[in-house]
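J.: Sequence and predicted model, in that order:
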Amino acid sequence: MNFLAKYQFDFNACIHEGISYLSRAQEAEALSKLSSAYENELTNSANTSQENLEIPIVSTADLLFTERIKNRFHEWRNGIMKNSYTDHYLKEEPGCVTSQFQTVFFKMRPAIELNGFNSHQMKLIQLVLRKQFKDLVFIGTPGEEVVFEKKVVYTDSEEDKALLMREVLEDLHRSKEARVRSAVGLRHVIDCLVSEQKLIVGHNCFLDIAHVYSKFFGPLPSSIMEFALSVHENFPNIVDTMHLLNSSHALQYLMKKSSKSLSSAFSLLCPEVSSYSVKSAHASYVKFEIQADEAGSSNWTSGAKHEAGFDAFMTGCLFAQECAHLGIKFDLSLPLTNLAANEKLKDYINLLYPSWNSGIVIDLTTGIEKPESNYKRKYPTVLFSNIVLLWGFLSKFKPKDLKDCITKVFGAS
């Protein structure tokens, strides 16, 4: 928290603005709804009846307005049909300025752009057009800042009108699709990782991957096998540094009985970059070169676990050191190699721990769980048939009190 505050991190931004992203499932749902709405709009535009549309006159002002609008559109259309289409046919009249009717072209057709009318007047204009002008079409198109521009477009036939409506609906559909895709936001980072198909490195990362999946792909599948296969489809190469520590005899020897937690493994295997490291008997260290801005570079070796990406830094260093102990050499003078295909590493890839201290790994390529080959159980096997769940105790009731009660009844053993 202190680190983030020091560099002016806005803790309220996610509350005020939110973190913009859509999961794949959300994006697919939004696009599906758009497509369905688009098909409905196409059907409705083709089947809209032009008959029996009465103009509701609620006041004298409405009557005068509709008559004036009708006369102006008659004048404009007649000018078009006489091939003398100019602004001359939109002369200024009392109470209606010329700027409200701007002559334009829309999709290679003569049109009028309507400005300065309120919503009630726009509705009256639409009703006048439907009642009096079968060859004039009212169109709303998205403009700047999601404001719809209103136009009246001249069409020379029913076929031309149908074509115009289809073109307009296609434009609206594309505009809405673009807005949905722009809302993908942070998920673009995940999409880039998927498209690159590079090796993903984590430490005891099964839950991390499940969290990423639920946020950026969609709801978690109903079975662990389905989940594993779906993860493998998107991330074909994942390696768990904790699984490496437990499976490699060379790394087990180095770790001895030390904790396999990320911070402990980092301090033991990467002492030259760990500020809280312990002395180690081996001296085969990989040299790390980190590129960072001035603000962040001073904190790469701060030893601050779970702060500002330092866990990711520790995981990367740990993985590089593990690779070195497996005999994988990093030579900057040689072209980059595909680590996932390395003979010394490939047997450790796509094997993750689905739960803590179970001795079980899941193979992401098959979705099958299997015992870990070198697993040494520290605790007795849990027999779920012997487990009893008790609840409803008072808040002040302590575990020691429960143990005393059970001991009195069943004995200390």
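T.: That came through, no problem.

J.: When you work out contacts or count neighbours from here on, use the C-alpha atoms and nothing else.
T.: Fine.

J.: Skipping its backbone neighbours, what lies nearest K215 in space?
T.: S23 (6.0 Å; C-alpha to C-alpha, 6 or more residues apart in numbering).

J.: measure the one you found to E226 for me?
T.: 18 Å (C-alpha to C-alpha, to the nearest Å).

J.: who has more neighbours, these two?
T.: Comparing S23 with E226 by other C-alpha atoms under 10 Å, the one with more neighbours is S23, at 23 against 16.

J.: Just say helix, strand or coil for I328.
T.: With DSSP: H, G, I helix; E, B strand; the rest coil as the basis, I328 sits in coil.

J.: about what we covered before: the residue nearest to K215 and A183 touch, don't they?
T.: No - in this structure, S23 is not within contact of A183 by C-alpha atoms under 8 Å, at 9.8 Å.

J.: picking that back up, spit out the contact partners of the residue nearest to K215.
T.: Going by C-alpha atoms under 8 Å, 6 or more residues apart in numbering, S23 touches 184, 187, 215-218.

J.: Which ones among these map onto strands?
T.: The members of these all map outside strands under DSSP state E.

J.: farthest-separated two in the residues you listed?
T.: The largest separation in the contacts of S23, counting by C-alpha to C-alpha, is between V184 and G218 at 13.0 Å.

J.: The structure to be compared is supplied as follows:
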Amino acid sequence: MASRFSYFQLHRRLYTTTSQWSVRQVRNSNFLGSLEDLKNDISDSDFIALSLQRTGSSSFPWHRLQPFDTHDTAYCKAKYAAEKFQIIQFSLCPFSVRDSKLIAHPYNFHLFPRDELNIGMPSYSFSCQVSHLTSMAREGFDFGAWVYDGISYLSRAQESIAKTQMGSQTLPPNINAVKPSSELSVADTIFVQRVKSRVKNWKDAYDSSSKTSDALLSTLKKLIVGSEQYGSRPSIVIDVYSERQVLLVLELLKEFSDDLVPVVISAKGGGTQAVRAILTSSKEDKILLEKELQYLEDKENKKFRGFREVIDVISASQKPIVSYNSLHDFTFIHSKFLAPLPTSIDEYASSLHSVFPRVHDVKHLMSKIGGLSKPMSIAAAYSYLKKQYYAPSYLDIPVEAPGNDHKPHGHNAIRLCHLFAQVCSVLKIDLSGVQSNDNECLASMLDECSNVSSFSPYHCKPKDEDVKIWAQGVRKVSCRHLVFLWGLREGLTARLLKASLEGTHEVFCEEFDVRFVDKKCAIVVFSQPDLSETFLDAINSDNIVGSLREMVSEGLRAAGYETYKKICSFDLWEADLAESLERAILEADPETAQLDINYSNDSFIYLNDL
């Protein structure tokens, strides 16, 4: 009894001190200083929890993830939301578990997709939901600071485009590893000899200028060989017309590597415009120049990347990431910080896995506990565990963090750390094993609950996968058992609709279930897949009879699961599912499509006649 009392004391203490949690609030004005601290905290931690606050989510009921969604349709919905809405707050919490003590370092980044470089990126516009903004306003969120001091960013793909548009000067990759891909052609040989002669004459001009007192003569020599100044150091610019010529020049300059530092000059239209060779006075001067160039390149990269520096730090750490809704979180992360989302879920999983190899979904992990038949928020899941299981752990957060304003922004990442530790404790997963990397049980059990990995090609379910339905609890059936119905009379409930369908056709003599997806569309679940096909054939037939014919004459329409997949894949996101299904059927009908493009001359307005 004493231990249980102390456990509830602990949880009461954790909940009553929520408002005192010290979360570092990071905006553009304190971003660079916080970035260095974050790097250290990530390095010292074993896991990284993340939670996103968005400008909105799915606007209409059927746009949200449904129990009957397959992996493909779920990805399509997550992709649609990620491309439509923006991330307002990105909460990060590097943490470790030592015995029963959870050590957390929470950060909350405020993001705004401002066009810092005047290049039209990262975003021209995005959608907002009033309910989301209202909720944030109640929490005291400063929308003015968000707009004017929010951290901007470019994705990796956008950074590449921006550098192409603006041009840049960068150090080449390891010059000792640079080699042309094949034997030299005649044209290559002529190009190399010409460049080699020019570089040699240029160097000789500077060597001779140091031995002569005739300033005019030395200046003329430098002008003839095309010398320029790079700061206080002499340089020469070598024009190139292909990436192969870039490699040839870099290979050639290795002969002068004791004196020269090459810099690649990008063209604004894309590709490489030239290679600049900078002459140094000594080995120490060369090292100093390379450090200066690397500093300038890093500074320019930070200007392009903005908040994406954080994403790159997380990726480079290779630390396991903890999320509560990994599909939605990481479609947003991929879309905003990596590249446009692929159309295929397999391509998405492969791309994501290359950047974040280990992502653990706590919601998926909780399904192994049992008793959780429907989705829960982080707070509800934590409350459920508190009531049902004894799994104590202390939460150790720095008393005061720079930039903390004691508002609730970013607290979800802290809750997620604690929830993850609680779930692992219930499942007898020893998180302290991650520090020594010798706990095979820990690695295997956590990898099993990695929901992102379950979307990867090597963990994919069969294409004809089962989906969940509501029928006396939750059970799974093949998606081939499902039929969508719309064009129904107003005021129908699922029970009345089921009663209306019974006896209208032989397929309804077998077991079936009916549920509404939204106000205008219902889903029928048959006990056998061939019954759905029989019903679809019947309802679209001219020989339909009886009460089913009356329902069809009143507007009843039906479609199988393939039509539902089509509207998700082709982005037919109408407000009502019925409208989207109707549109998909119309667009699939070639006769209807032909009618849509046969216009009458009378329907045009000619400006010359006005």
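T.: Right, received. Where do you want to start? These figures come from a predicted structure and were not determined experimentally.

J.: TM-score them against each other, please.
T.: The TM-score (TM-score structural alignment, normalised by the length of the first structure) is 0.50; 269 aligned residues with a C-alpha RMSD of 5.0 Å.

J.: do you know how far the residue nearest to K215 of the first structure is from H282 of the first structure?
T.: 46 Å.

J.: do E294 of the first structure as well
T.: Distance of E294 of the first structure to H282 of the first structure, given as C-alpha to C-alpha: 32 Å.

J.: and if you look at I19 of the first structure?
T.: 45 Å.

J.: And S157 of the first structure, by the same measure?
T.: With distances taken as C-alpha to C-alpha, S157 of the first structure is found 87 Å from H282 of the first structure.

J.: Check F206 of the first structure too.
T.: From F206 of the first structure to H282 of the first structure the distance is 30 Å (C-alpha to C-alpha).

J.: So between the two, which is more surrounded?
T.: Shown here are F206 of the first structure and H282; by other C-alpha under 10 Å, F206 has more neighbours (17 against 9).

J.: Name the SS class of F105 of the first structure, please.
T.: Assigned with three-state DSSP, F105 of the first structure falls in the strand class.

J.: That one maps to what in the second structure?
T.: Residue correspondence to the second structure (TM-score structural alignment): F105 of the first structure is left unmatched.

J.: residues near the residue nearest to F105 of the first structure when sequence neighbours are not counted, how many?
T.: The shortest distance from F105 of the first structure to any non-neighbouring residue, by C-alpha to C-alpha, 6+ apart, is to A111 (5.3 Å). Neighbourhood size, A111 of the first structure [other C-alpha under 10 Å]: 24.

J.: how close does A111 of the first structure sit to G411 of the first structure?
T.: 94 Å.

J.: next one: L245 of the first structure
T.: According to C-alpha to C-alpha, L245 of the first structure stands 41 Å off from G411 of the first structure.

J.: for E75 of the first structure, same thing?
T.: Counting by C-alpha to C-alpha, the gap from E75 of the first structure to G411 of the first structure is 104 Å.

J.: repeat for N246 of the first structure
T.: From N246 of the first structure to G411 of the first structure the distance is 38 Å (C-alpha to C-alpha).

J.: Tell me who's in contact with the equivalent of F216 of the first structure over in the second structure.
T.: Matched to the second structure by TM-score structural alignment, F216 of the first structure sits across from F337. The contact partners of F337 of the second structure, taken as C-alpha under 8 Å, 6+ apart, are 153-156, 308, 311.

J.: Which of those fall within helices?
T.: If you go by DSSP state H, the contacts of F337 of the second structure have 156, 308, 311 in helices.

J.: Pretty sure T43 of the first structure sits in a helix.
T.: Yes - judged by three-state DSSP, T43 of the first structure forms part of a helix.

J.: Quick one: map it onto the second structure.
T.: The alignment leaves T43 of the first structure without a partner in the second structure, by TM-score structural alignment.

J.: Measure how buried T43 of the first structure is and give me the count.
T.: Neighbour count for T43 of the first structure, taken as other C-alpha under 10 Å: 12.

J.: I'd like to know how far it sits from L389 of the first structure.
T.: T43 of the first structure is 60 Å from L389 of the first structure, by C-alpha to C-alpha.

J.: next one: A46 of the first structure
T.: Distance from A46 of the first structure to L389 of the first structure, by C-alpha to C-alpha: 65 Å.

J.: So the two - more neighbours on which side?
T.: More crowded of A46 of the first structure and L389, by other C-alpha under 10 Å: A46, with 13 against 4.
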